[in-house]
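Novice: have a look at this prediction, sequence included:
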Amino acid sequence: MFATLLELSVAYAFICILVAMLFCTIRLVIGPSAHDRVLALDTLWMCTMLLAIVLGIRFGSQVYFDFAMLIALLGFVSTIAIAKFLMRGEVIE
């Protein structure tokens, strides 16, 4: 009948992450410069990683945590590649 504190916390975190993802998507679409868009994309993959962690806590499955680790690794590498491209105009020298 009554939800536990963990269930309420997970639901609140889920809603907050979805709102943050919405704001990041808006900034990604209407960002005035490429740097704003890169920052929005960087924040968006972090929110996606957090969403996978929250879902892993909610459902009690290890698969979500593995998925979050994969998102973190790919997001970090892609952010470095995009930043290098914006600074020098090429990714591979």
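Specialist: Structure received.
Novice: when you work out contacts or count neighbours from here on, use the C-alpha atoms and nothing else.
Specialist: Noted.
Novice: what are the buried residues along the strand or helix carrying L6?
Specialist: Using DSSP states H and E, L6 maps to helix 5-30. Residues 14, 17, 20-21, 24-25, 27-28 are the ones in helix 5-30 that count as buried (16 or more other CA atoms under 10 Å).
Novice: cool, stretch 79-87 as well?
Specialist: 79, 82-83.
Novice: in strands only, show me those residues.
Specialist: The members of the buried residues of stretch 79-87 all map outside strands under DSSP state E.
Novice: can I get those residues in JSON lines with distance to I92?
Specialist: Formatted as JSON lines, the buried residues of stretch 79-87 follow (distance: CA to CA, whole Å):
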{"residue": "T79", "distance to I92": "14"}
{"residue": "I82", "distance to I92": "11"}
{"residue": "A83", "distance to I92": "12"}
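Novice: structure two is appended below for comparative analysis:
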Amino acid sequence: MTIIVVIALIVVVVSMFGFLYRAVKGPSVADRVVALDALGISLMAVIALFSILLNTTHYISIMMLLAILSFLGTVSFAKFMDKGEIIEYDRHHRQ
């Protein structure tokens, strides 16, 4: 069982290098956003595999925190790409 987890860990780390390359060298901003999202998912997979390898459940909360932060980052980038701003401020409709 341990050898399978180690092999999976190596495969995920190698794929993370590909995502990192795409995040730096991506031809468009959308490619970079997708690569950063995939990098966050891969990092969660690495944490989960380490948790299995070390036979502990203490890393699951760290993985969930990383999932929330990755989701918020992806949504922020998508909103920025769509509208050009993350937080909308409308002075005219203020009460």
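Specialist: That came in fine, so what should we check first? Note that this is a predicted model, so its numbers are computed, not measured.
Novice: what does the TM-score come to for these two?
Specialist: TM-score for the superposed chains, counting by TM-score structural alignment, normalised by the length of structure 1: 0.91, backed by 88 aligned residues with a CA RMSD of 0.8 Å.
Novice: re earlier: and which of the buried residues of helix 5-30 of structure 1 is nearest M49 of structure 1?
Specialist: Taking CA to CA as the measure, I17 is the one of these closest to M49 of structure 1, at 9.9 Å.
Novice: counterpart of that closest one over in structure 2?
Specialist: Here I17 of structure 1 is matched to V12 in structure 2, going by TM-score structural alignment.
Novice: which strand or helix spans the nearest residue to that match once chain neighbours are set aside?
Specialist: Leaving aside its sequence neighbours, V12 of structure 2 sits nearest to S42 (CA to CA, 6 or more residues apart in numbering; 6.4 Å). Assessed by DSSP H and E, S42 of structure 2 sits inside helix 29-54.
Novice: where does that helix end up in structure 1?
Specialist: Residue span in structure 1 matched to helix 29-54 of structure 2, by TM-score structural alignment: 34-59.
Novice: and the closest residue to V24 of structure 2 other than its chain neighbours, how close does it get to I47 of structure 2?
Specialist: Distances taken as CA to CA, 6+ apart place R32 nearest to V24 of structure 2, at 7.1 Å, with adjacent residues excluded. If you measure R32 of structure 2 against I47 of structure 2 using CA to CA, to the nearest Å, the figure is 23 Å.
Novice: and for I86 of structure 2?
Specialist: Taking CA to CA as the measure, I86 of structure 2 falls 30 Å from I47 of structure 2.
Novice: give me the more crowded residue out of the two.
Specialist: Neighbours were counted for I86 of structure 2 and for I47 using other CA atoms under 10 Å; I47 has more, 18 against 14.
Novice: which residues touch that one?
Specialist: Listed by CA atoms under 8 Å, 6 or more residues apart in numbering, the contact partners of I47 of structure 2 are 59-60, 63.
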